[in-house]
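Enquirer: Got a predicted structure plus its sequence, pasted below:
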Amino acid sequence: MLLELHPQNPNPRNLKQVVECLKNGGVIIYPTDTVYGMGCDIFQHKAVERICRIKDLDPRKAQFSFICHDLSHLSDYTKSVDTPIFRILKRALPGPYTFILPASREVPKIIKTRKDTVGIRVPDNVICQSIVRDLGNPLMSTSLPIDYYIEEYTDPEIIHEKFGHLVDIVIDGGVGGMQFSTVIDCTSGVPELVREGLGSWEAVA
């Protein structure tokens, strides 16, 4: 199903449909402030396993990130964050960054990495934030089952044509991007650049 949501003012009825789909173990493709991503409710294990099958990934080796509504989720899913790191997060988010942090016990085992870490995202995208707010917990997020993004994968109608049969809902939230988020590892207490993407490293370093 291709479901349109207005980028600035998503229709509450359509939003409810997306949230109900996620709560029932559905998988969606949705816009972020970077590329279109694929995700599910972090507590729906069968949905996580389904995404792993779609992408041919071993859940124990996969590196998924969490889409959070804001930093209030931080204390639930990460261990205590030092003040200097928290300041960096506050400065950078919402924005096109993924911060790798030590995972708390609340993170479902199926999506914890072997290093016991979790990647936290708070995209600057109204649709994304509205879905997570109404769901009440983070979305597990990963890229589409492709090697790299090209211009056609910024168009939700083409995304639906290519991948709609693999998921329950493809959200049309307008044209997406082609650049990934900037990934910053904060597990040592000192931020380290893992991958430079759309977010400026200099702006937060």
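Expert: That came through fine. Predicted model only: the values in this text are computed from it and were never measured. Numbering: from 1, shown residues only.

Enquirer: okay, CA-based contacts and neighbour counts for the rest of this
Expert: OK.

Enquirer: Do you have the strands of this protein handy? List them.
Expert: Using DSSP state E, the strands found in the chain span residues 2-4, 28-30, 37-41, 65-67, 97-102, 117-121, 139-143, 169-172, 182-185, 192-195.

Enquirer: Go through these and name the closest to I150.
Expert: strand 139-143 (12.8 Å; Cα to Cα).

Enquirer: Now do the closest one: which elements does it pack against?
Expert: strand 37-41, strand 65-67 (3 or more Cα pairs under 8 Å, 6 or more residues apart in numbering; DSSP states H and E).

Enquirer: Below is an additional structure, to be compared with the one above:
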Amino acid sequence: MLLHLHPDDPQPRNLRTVAATLSKGGVIIYPTDTIYGLGCDIYQPKAVERIARIKGVDPQKAQLSFICYDLSDLSKYTKSISTPIYRMLKHYLPGPYTFILPASKEVPKILKSKKDTIGLRIPNNNIARAIIKELGHPILSASLPGEMVEEYTDPELMIRKFDKLVDLVVDGGIGGMVPSTIVDCTGDQPVVIRQGAGAFEMQED
């Protein structure tokens, strides 16, 4: 099913439909501030496994990430972070970044990497954040499978390609083609491990 949500002011009724789909273990395709992605309720392990199958990866090796509503929401899913890292997150978020951080015990086991880390995002996108707010907790943020990024900008094309694999495609308009910048914050210094849509510079203390 293709469901349109207004990019600036998502319709409450349609948001409720999306949240209900996620609560029942559904898988959606939804817009972010970068590319469209696959999403599910992070507390539905079978849905996480479904997304891993769509991507053709083992969930334990997939290094999956998820999106949070805001910084106070994000802070529940990472162990105590230092003041410089918190300042850096505050500077860059919401925005087109994924930060790899130590996972707290709130992170479902299926989503933790072997190193006990998790990728966290707060996209600068009203639809994505409104879905999280309606659902009440974060949703998975996974890239669509394959290399044909240009096919993943138009919801009409995505519903044709993934109609049998997902429960809902959220149409928030044409999406971007460049993924988020990934910054690993688990070492002594933050390290960019994928340069994407967001420019990243070390913050001076």
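Expert: Yes, it's here. Just so you know, these numbers come straight off a predicted model, no measurement behind them.

Enquirer: Could you tell me the end-to-end distance of stretch 66-84 of the first structure?
Expert: 21 Å (Cα to Cα, to the nearest Å).

Enquirer: repeat for stretch 79-88 of the second structure
Expert: End-to-end distance for stretch 79-88 of the second structure, by Cα to Cα: 16 Å.

Enquirer: which outside residues touch that stretch?
Expert: When contacts are defined by Cα atoms under 8 Å, 6 or more residues apart in numbering, stretch 79-88 of the second structure is touched by residues L101, P102, A103, S104, C185, Q203, D205.

Enquirer: Give me the buried positions along it.
Expert: Buried residues in stretch 79-88 of the second structure, defined by neighbour count with 16 or more other Cα atoms under 10 Å: M88.

Enquirer: Identify the farthest-apart pair in the contacts of stretch 79-88 of the second structure.
Expert: S104 and D205 (25.8 Å).

Enquirer: So for these two, which sits in the more crowded spot?
Expert: The residue with more neighbours, out of S104 of the second structure and D205, is S104; 17 against 7, by other Cα atoms under 10 Å.

Enquirer: Could I get the contacting residues of the more buried one?
Expert: K76, Y77, T78, K79.

Enquirer: Please list all residues in contact with the second one.
Expert: If you count contacts by Cα under 8 Å, 6+ apart, Y77 of the second structure has them with A103, S104, K105, E106, V107.

Enquirer: go on, the first one?
Expert: With contact set as Cα under 8 Å, 6+ apart, K76 of the second structure has these partners: S104, E106.

Enquirer: Give me the residue at the spatial middle of the second structure.
Expert: The centroid of the second structure falls nearest to S141 when counting by Cα atoms, centre = their mean (2.6 Å).

Enquirer: That one and F66 touch, don't they?
Expert: Yes - the pair S141 of the second structure and F66 passes the contact test of Cα atoms under 8 Å, sitting 4.6 Å apart.

Enquirer: and A103 of the first structure, how many neighbours?
Expert: The burial count for A103 of the first structure: 24, using other Cα under 10 Å.

Enquirer: Dump the contacts of stretch 79-88 of the second structure to a markdown table, plus distance to K112 of the second structure.
Expert: Output for the contacts of stretch 79-88 of the second structure, formatted as a markdown table (distance: Cα to Cα, whole Å):
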| residue | distance to K112 of the second structure |
| --- | --- |
| L101 | 10 |
| P102 | 9 |
| A103 | 7 |
| S104 | 9 |
| C185 | 15 |
| Q203 | 27 |
| D205 | 30 |
